[in-house]
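In: this one's structure only:
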């Protein structure tokens, strides 16, 4: 039997692994599935069609799987999917998706989500990200692996944030952020490459130098995006170590839908 506090309310139709812990006064809805080793603290509400993996920790007072804050939502059974080993701190709000997009909001594995973070409908968050207190995602936002959002960063709907990018404190983000790029401010602007983050993750000097050269191509040579993509393709072909990182940046420019932060 799962370790459920007697004051918690768990719907009989919910599927909880026997090792799940549910704290006092928490509420678990009928369409919720929770994997082994996950801990749900006190006063947490988990509802909707929500699937949660292994070894997650939900701290007190979070609202997980509530209906999307979207007037177009008409009661469709959209979903929220959360992976493994995530830490979700106090007062977080994660909503389900909408049928106008993917129909599912996703949070991957090994993410550190601080207090008061909001993941709106249809957001797609990768693995190993860090969201500091009060970071807020509007609907349909995509966040790549290892990205960091500082405190009070706000992201406009449909924006994309590339892998290993860094978004500074109180930033108002209305355009896409390429991989590895550090941005901040209001209005937002680019301020170089997240070099410290890449060093911590074991990137070599040659890989970091390739990323820095690609950054200069995009931001320092006065090129249009099409010209920058062509230049990056040429750089990629000349590299052995670092070619993969340049390819990531070039392909991100192809996928950007709101223009990139300049």
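Out: Great, that's in hand. Since the structure is predicted, the reported quantities are computational estimates derived from the model, not experimental observations.
In: contacts, neighbours, all on C-alpha from now
Out: Noted.
In: without its sequence neighbours, what residue ends up closest to residue 91?
Out: Using Cα to Cα, 6 or more residues apart in numbering and skipping the chain neighbours, the partner closest in space to residue 91 is residue 62 (4.3 Å).
In: next up, the contacts around the one you found.
Out: Counting by Cα atoms under 8 Å, 6 or more residues apart in numbering, residue 62 touches 43, 44, 45, 89, 90, 91, 92, 93.
In: roughly how far apart are the fourth one and residue 250?
Out: Read that as residue 89. From residue 89 across to residue 250, the span is 35 Å (Cα to Cα, to the nearest Å).
In: who has more neighbours out of these two?
Out: Just comparing residue 89 and residue 250: by other Cα atoms under 10 Å the higher neighbour count belongs to residue 250, 23 against 20.
In: now the helix or strand containing the more buried one: buried residues?
Out: Per DSSP states H and E: residue 250 is located in helix 243-255. Across helix 243-255, burial judged by 16 or more other Cα atoms under 10 Å covers 243, 245, 246, 247, 248, 249, 250, 252, 253.
In: my guess is residue 130 meets residue 109, correct?
Out: No: with contacts counted by Cα atoms under 8 Å, residue 130 stays clear of residue 109, the gap being 11.3 Å.
In: overlap in contacts, these two.
Out: Between them, residue 130 and residue 109 share no contacting residue under Cα under 8 Å, 6+ apart.
In: any idea how far residue 216 is from residue 187?
Out: Separation of residue 187 from residue 216 (Cα to Cα): 21 Å.
In: so which of the two has more stuff around it?
Out: residue 216 (15 against 10).
In: next one for the comparison:
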């Protein structure tokens, strides 16, 4: 089956569209844009390049993807936006390309849900199976690992990392690295408030794994230990828990202060 392009859509001759791609009314697809098989572009979308979009995505409407990074250092160098497969991107989402000094690529993985007015800035890296609720915002160079949930009106400061399975509460502003499994409270201070136990249960974590993660959280946040001493105890706990090992590895890789 061939592509289905609405007569009012504008498709640059240099764009490459896969099989079964649909483009809705008044949408623009620019040069150096590649759209994979089965992807649906709704009405009033603007996709400029260089941008690569995988297969079976759905850009619902009024999405602006692949625009220039909002960074004064950007000088027109070639940079990219790369989107994986099976993502749902809702109304008025904005996704910017990377910068030459920041690695050159903004990358979004697979099976993510980006609700209305989400903003993903330049050089961000988003994993798989994440949910970005309405008006959630990432500044430049933010890394979001798999299975993260960003609640409505939450945000992350540039260069922060949010670990896998973390939950960011409504309106929380994150200004440090959030360890995996951590729940950040629904307030502007963005403080840790325990682990995302409900999310872990939904993803098949058994009681033994969740108990090990809770023990690690208490070591890191409740025991009142200096970070160096907490890391020593986490290293001991990691000998019997791959989940704690993943948490400790995340901390060890950090360049920004840990959210504590």
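Out: Here it is on my side, so go on. Quick caveat: nothing in here was measured; it's all calculated off a predicted structure.
In: TM between them?
Out: TM-score for the superposed pair, counting by TM-score structural alignment, normalised by the length of structure 2: 0.98. Supporting figures: 258 aligned residues with a Cα RMSD of 0.7 Å.
In: so who does residue 30 of structure 1 touch?
Out: 10, 11, 12, 13, 14, 47, 48.
In: mind checking the SS state of the third one?
Out: In three-state terms, and counting by DSSP: H, G, I helix; E, B strand; the rest coil, residue 12 of structure 1 is coil.
In: chain neighbours aside, what residue packs nearest to it?
Out: Counting by Cα to Cα, 6+ apart, the residue nearest residue 12 of structure 1 is residue 30, at 6.8 Å.
In: measure the one you found to residue 1 of structure 1 for me?
Out: 17 Å.
In: what of residue 176 of structure 1?
Out: 46 Å.
In: of those two, who's got more company?
Out: Under the neighbour definition other Cα under 10 Å, residue 176 of structure 1 and residue 1 were set side by side, and residue 176 has more, 25 against 9.
In: which one in structure 2 is aligned with the residue nearest to residue 12 of structure 1?
Out: With TM-score structural alignment as the matching criterion, the partner of residue 30 of structure 1 in structure 2 is residue 31.
In: just the element for that match, please.
Out: With DSSP H and E as the test, residue 31 of structure 2 turns up in no helix or strand.
In: quick one: it from residue 212 of structure 2, how far?
Out: 50 Å.
In: and if you look at residue 193 of structure 2?
Out: Here the criterion is Cα to Cα. By it, residue 193 of structure 2 lies 17 Å from residue 212 of structure 2.
In: just the strands in the stretch 101-250 of structure 2 please.
Out: Taking DSSP state E, counting those that start in this stretch, the strands of the stretch 101-250 of structure 2 run over residues 105-108, 113-114, 119-120, 125-126, 131-132, 137-138, 143-144, 149-150, 155-156, 161-162, 167-168, 173-174, 182-184, 192-195.
In: packed most tightly, which of those strands would that be?
Out: strand 167-168 (a mean of 30; mean count of other Cα atoms under 10 Å).
In: show me what that strand is packed against.
Out: When contacts are defined as 3 or more Cα pairs under 8 Å, 6 or more residues apart in numbering; DSSP states H and E, strand 167-168 of structure 2 sits against strand 149-150, strand 182-184.
In: secondary structure class of residue 50 of structure 1, three-state.
Out: Under three-state DSSP, residue 50 of structure 1 falls in the strand class.
In: I'd say residue 30 of structure 2 and residue 52 touch.
Out: No: using Cα under 8 Å, residue 30 of structure 2 is not in contact with residue 52; the gap is 11.5 Å.
In: on that earlier part again, dump the contacts of residue 30 of structure 1 into TSV; add neighbour count and distance to residue 170 of structure 1 as well.
Out: Shown next, in TSV, are the contacts of residue 30 of structure 1 (neighbours: other Cα atoms under 10 Å; distance: Cα to Cα, whole Å):
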residue	neighbour count	distance to residue 170 of structure 1
10	21	38
11	14	39
12	11	43
13	12	42
14	16	38
47	25	30
48	20	31
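In: just those now: which is nearest residue 121 of structure 1?
Out: residue 48 (12.5 Å; Cα to Cα).
In: can you pull out the helices in the stretch 51-200 of structure 2?
Out: For the stretch 51-200 of structure 2, the helices defined by DSSP state H, counting those that start in this stretch occupy 197-202.
In: how far does stretch 45-60 of structure 2 sit from its chain's centre?
Out: Mean-position distance between stretch 45-60 of structure 2 and its chain equals 16 Å (Cα atoms, centre = their mean, to the nearest Å).
In: what are the contacting residues of that stretch?
Out: Residues from elsewhere that reach stretch 45-60 of structure 2 (Cα under 8 Å, 6+ apart): 26-43, 61-67, 78-91, 97.
In: and the buried ones among those residues, selectable in ChimeraX?
Out: Filtering those down to the buried ones (16+ other Cα under 10 Å) takes a single ChimeraX command:
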select :26,27,28,29,30,31,32,33,34,35,36,37,38,39,40,41,42,43,61,62,63,64,65,66,67,79,80,81,82,83,84,85,86,87,88,89,90,91,97
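In: OK, contacts around the residue sitting nearest the centre point of structure 2?
Out: For structure 2, the residue whose C-alpha lies nearest the mean C-alpha position (Cα atoms, centre = their mean) is residue 126; its distance is 3.2 Å. By Cα under 8 Å, 6+ apart, residue 126 of structure 2 lies in contact with 107, 108, 109, 143, 144, 145, 146.
In: what's the burial count for residue 150 of structure 1?
Out: Neighbour tally, residue 150 of structure 1, other Cα under 10 Å: 21.
In: residue 145 of structure 1 now?
Out: Residue 145 of structure 1 has 21 neighbours, counted by other Cα under 10 Å.
In: what's the answer for residue 215 of structure 2, then?
Out: Residue 215 of structure 2, neighbours per other Cα under 10 Å, totals 14.
In: alignment lookup: it to structure 1.
Out: Residue 215 of structure 2 maps onto residue 213 in structure 1, by TM-score structural alignment.
In: relative to residue 118 of structure 1, how far out is that match?
Out: For residue 213 of structure 1 relative to residue 118 of structure 1 (Cα to Cα), the value is 35 Å.
In: how about the contacts of residue 62 of structure 1 in a markdown table, adding distance to residue 201 of structure 1?
Out: Formatted as a markdown table, the contacts of residue 62 of structure 1 follow (distance: Cα to Cα, whole Å):
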| residue | distance to residue 201 of structure 1 |
| --- | --- |
| 43 | 36 |
| 44 | 33 |
| 45 | 35 |
| 89 | 24 |
| 90 | 28 |
| 91 | 30 |
| 92 | 27 |
| 93 | 29 |
